[in-house]
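Peer 1: Predicted model and sequence follow; I will ask about them next.
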Amino acid sequence: METKAAVLWERNAAWQIETIELDAPKEQEVLVELHASGMCHSDEHIVTGDMPFRLPCIGGHEGAGVVKQVGSHVSWLQPGDHVVFGFIPSCGRCPSCSNGHQSLCDLGAKIYSGNQIQDDTARHHIAGEDLALACGVGSFAHHTVVNEASCIKIEPHHPLDRACLLGCGFITGWGSSVYTADVQPGENVVVAGVGGIGAAAVQGAKLSGARTITVIDPSEHKQEIALSMGATHVAKSWDEAPAVVAEATWHRGADKFICAMGVGEGRLIAKALAMTAKRGRLVVTNIHPMLEREVSVNLMDLTLQEKQIVGSLYGSANPRADIPKILELWSGGFVDLDAMVTRSYPLEGVNDGYDDMRAGKNVRGILRYPAADADGAAALESATAGV
């Protein structure tokens, strides 16, 4: 079949909207009609080369849609099911999955090839050339074929243009607070960066019972959004932050410090660690350039105050359990997915969305596709029938 997709042909260039050829799913694969995709900063890392997926590449890894066709060996999904893609696939059988760490599934090692997990070949093509997929997903498209390990089934009443956020950003940030940092009631938390990940980290810290939540971000707009989500203090810069954190924590420092900036910088690790309390935990969630190798920290401070520096992938979460859980929390009013979405764009507006992200205008932009609009019109017609 033919469909449309946003393709990156070279580094530091714009996404190009192309008509591509899409093969039918093989035995362990699923054809999905996408309704929406989050515009995560990680796809910007593909553009800059910080995450070196091979090119040409279809972007997007934070998607949700409706199953249209399943491969012969897929028994638990059927056409019509609603799914969210997990950007880290989970097999359920490897040591990490079986120990409750789906975010570290062994299949994750295969996504950088850009090919299908099943046989390391491509299903997406243009003019006879194979296209790579971001994280094995490629959600900047109206349709895609993915491995069943990348699919999480959800109840059909959840709006897909909100559920898509759980494919990466929201769970990554929320889990960074709830799981990796293990925020406890009464603790003091700092979140550096209020994009999609940082805003979700604020919500996770609030739900966990943090006493104070300080955010570091230069954007007044994002500071206001963070305050509406549960932040208690704001700092507009790393230079201003130490005094704000000292005041918020009665000079104890942050029990948990979460780095959620768009791009990590090694030089900031020392500053973050200096604001971390005795026995405090510094969580590094944001992506650093792959070639960055140097970080300077005060190791005496690390040892004598028993501080910790830990990494967090996908918020140390288990997406098969956590995606349905967070959707239920949203339905109950415990988390706010609506506030995460600043603007929606059509597929053709993908470059506009990333311009807005770079300008600091968006907490999270999403791409919304024709299938979502058609469903919305059908739902409205059904709801108003006979009125």
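Peer 2: Cool, got the structure. Numbers count the residues shown, from 1 in each chain.
Peer 1: from here on, contacts and neighbour counts on C-alpha atoms
Peer 2: OK.
Peer 1: Buried residues, the longest helix along the chain. List them.
Peer 2: Once the chain is assigned using DSSP state H, the helix that runs over the most residues is helix 370-384. Buried residues in helix 370-384, counting neighbours by 16 or more other Cα atoms under 10 Å, are found at Ala371, Ala372.
Peer 1: Kindly report the same for stretch 329-346.
Peer 2: Per 16+ other Cα under 10 Å, stretch 329-346 contains these buried residues: Trp330, Val335, Asp336, Leu337, Met340, Val341, Ser344, Tyr345.
Peer 1: what do you get for stretch 66-77?
Peer 2: By neighbour count with 16+ other Cα under 10 Å, stretch 66-77 contains the buried residues Val66, Val67, Lys68, Gln69, Val70, Gly71, Val74, Leu77.
Peer 1: what secondary structure does Ala24 sit in?
Peer 2: Counting by DSSP: H, G, I helix; E, B strand; the rest coil, the backbone at Ala24 sits in coil.
Peer 1: how much space between Cys105 and Cys91?
Peer 2: Distance of Cys105 to Cys91, given as Cα to Cα, to the nearest Å: 7 Å.
Peer 1: and for these two, which residues touch both?
Peer 2: Cys97 (Cα atoms under 8 Å, 6 or more residues apart in numbering).
Peer 1: higher neighbour count, these two?
Peer 2: Cys105 (21 against 17; other Cα atoms under 10 Å).
Peer 1: what ranges do the helices span in the stretch 101-250 of the chain?
Peer 2: 160-163, 169-175, 196-207, 220-229, 241-248 (DSSP state H, counting those that start in this stretch).
Peer 1: next up, a second structure to put side by side with the first:
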Amino acid sequence: MKIRAAVLHSIGAERPFQDTRPLVIEELELDPPGDNEVLVQIKAAGLCHSDLSVIDGNRPRPVPMALGHEAAGIVKAVGSGVRDLKEGDHVVAVFVPSCGHCSPCAEGRPALCEPAAKTNNAGTLVSGEHRLHRDDGTPVNHHLGVSAFADHAVVSRDSLVRIDPALPFHHAALFGCAVLTGVGAVINSANIKAGQTVAVIGLGGVGLNSVLGAMVAGASEVIAFDLDDSKLALATELGASHAFNSKDPDCVEKIKALTKGGVDCAIEMAGSEKALEFAYLITRRGGTTVTGGLAHPEKKVAIQQVSLVAEERTLKGSYVGSCVPVRDVARYVSLFQQGKLPVDKLLTHTLTLDQINEGFERLAAGEAVRQVIEFN
């Protein structure tokens, strides 16, 4: 079938993106779903820094590539072997499909699925196939097994979670990445306990979800950090107990004084090595520093090695919020529907597909939290 999709032809585009237009809206041929694959009509897709990092070259991927990985839609057809989804089901796409058989999946860590990591880097579906082509048969790569900046997508069954059809699509899309990653980093990766103190560094869509997650987990203090005062104001509106601009040269000393030595857990979501070093500095003795930000592969962090030992620190990564999608999406949607996880307050803009380059310039400039493309 013919679809319209946003295709990236080269990485490292210069800004402003509304002028350089790195994403080109093209008509592509989408093959029918193969074995264990599903055709989804995309109804909403979020603009995420993980997409931006491909555009600007921080996360190199093979091009041409149809971008987009945070989405919700309706099942239109299923391939052979799919027994538990049917036409008309509402689904959220998760950008790490879980095979269920590799060692990480068997250990209950599907975010680290080994076949998914291999094929996501290669730009194919889990099957190793391309379902996107130009008219001449030239393949177009898939982004993280989803390629959601399109009116339809073929994805692996293992990339989808069925959701409550009452959930609006423009909210549902956020649960495939921003919510899973941000809330999951607090609840799964950091395992925050009620009464602990939490700092969140970097208040994009994922970081603000970490703020919400810390409150759901019962943190006694949720301290927000960013370079943008408007995002600090939003974090306070969402319930953060304190907000600090990270440009303040006395910020570390102020936090240690406020928390009597540092926070129990600092969560870095800025995707910056400097932000991670800052997060480590404000973590208390015996505390945990978690990073879910994706910096350029060449960036390195400088920390005091002896403090890991002498202060029994923990420094750990969190990918997709260490999630189990089939479990966590349902849990977080339920919290949202109960009013305990107001992720709708993070949605700042809705767009059409043709406005996508303007949206990514807005994201790169820090002028948006979460933007969603809506499809009719």
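Peer 2: Done, it's in. Nothing here was measured: the structure is a model prediction, and the numbers come from that model.
Peer 1: Which members of the buried residues of stretch 329-346 of the first structure occur in strands, if any?
Peer 2: Ser344, Tyr345 (DSSP state E).
Peer 1: Make a markdown table from the buried residues of stretch 329-346 of the first structure and add distance to Glu27 of the first structure to it.
Peer 2: Formatted as a markdown table, those follow (distance: Cα to Cα, whole Å):
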| residue | distance to Glu27 of the first structure |
| --- | --- |
| Trp330 | 34 |
| Val335 | 37 |
| Asp336 | 37 |
| Leu337 | 34 |
| Met340 | 36 |
| Val341 | 36 |
| Ser344 | 34 |
| Tyr345 | 34 |
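Peer 1: between the buried residues of stretch 329-346 of the first structure, which is nearest Val263 of the first structure?
Peer 2: The closest of those to Val263 of the first structure turns out to be Met340 (Cα to Cα; 19.3 Å).
Peer 1: ok, that closest one touching Arg364?
Peer 2: Yes. Using Cα atoms under 8 Å, Met340 of the first structure is in contact with Arg364, at 5.9 Å.
Peer 1: where do the contact lists of those two overlap?
Peer 2: Counting by Cα under 8 Å, 6+ apart, the common neighbours of Met340 of the first structure and Arg364 are Gly196.
Peer 1: tally of neighbours for Ala243 of the second structure?
Peer 2: Neighbour number of Ala243 of the second structure under other Cα under 10 Å is 20.
Peer 1: Under the alignment, what does it map to in the first structure?
Peer 2: Alignment note: Ala243 of the second structure maps to Val234 in the first structure; criterion TM-score structural alignment.
Peer 1: what sits against the closest residue to that match other than its chain neighbours?
Peer 2: Computed as Cα to Cα, 6 or more residues apart in numbering, the closest residue to Val234 of the first structure that is not its neighbour in sequence is Val215, at 4.9 Å. Going by Cα under 8 Å, 6+ apart, Val215 of the first structure touches Val190, Val191, Ala192, Gly193, Val194, Gln223, Ala226, Ala231, His233, Val234, Ala235.
Peer 1: and the second one, what pairs with it in the second structure?
Peer 2: Under the alignment defined by TM-score structural alignment, Val191 of the first structure corresponds to Val200 in the second structure.
Peer 1: Verify the contact between that match and Asp264 for me.
Peer 2: No. At 11.5 Å, Val200 of the second structure and Asp264 do not qualify as touching, with contact defined as Cα under 8 Å.
Peer 1: Who has more neighbours out of the two?
Peer 2: Counting neighbours by other Cα under 10 Å for Val200 of the second structure and for Asp264 shows that Val200 has the greater number, 30 against 24.
Peer 1: Would you mind measuring from the more buried one to Lys260 of the second structure?
Peer 2: 17 Å.
Peer 1: Can you find the partner of Gln355 of the second structure in the first structure?
Peer 2: In the first structure, Gln355 of the second structure lands on Gly349 (TM-score structural alignment).
Peer 1: What is the neighbour count of its match?
Peer 2: If we define neighbours as other Cα under 10 Å, then Gly349 of the first structure has 17 of them.
Peer 1: count of residues packed around the nearest residue to it once chain neighbours are set aside?
Peer 2: Nearest residue to Gly349 of the first structure, sequence neighbours excluded (Cα to Cα, 6+ apart): Leu367, at 7.8 Å. If you count neighbours by other Cα under 10 Å, Leu367 of the first structure ends up with 25.
Peer 1: What is the equivalent residue in the second structure for Leu367 of the first structure?
Peer 2: Here Leu367 of the first structure is matched to Ile373 in the second structure, going by TM-score structural alignment.
Peer 1: equivalent range in the first structure for stretch 308-328 of the second structure?
Peer 2: The aligned range for stretch 308-328 of the second structure in the first structure is 302-322, by TM-score structural alignment.
Peer 1: hang on, the earlier thing: mind putting the contacts of Val215 of the first structure in TSV, distance to Gly128 of the first structure included?
Peer 2: Formatted as TSV, the contacts of Val215 of the first structure follow (distance: Cα to Cα, whole Å):
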residue	distance to Gly128 of the first structure
Val190	49
Val191	46
Ala192	44
Gly193	42
Val194	41
Gln223	48
Ala226	47
Ala231	51
His233	54
Val234	52
Ala235	52
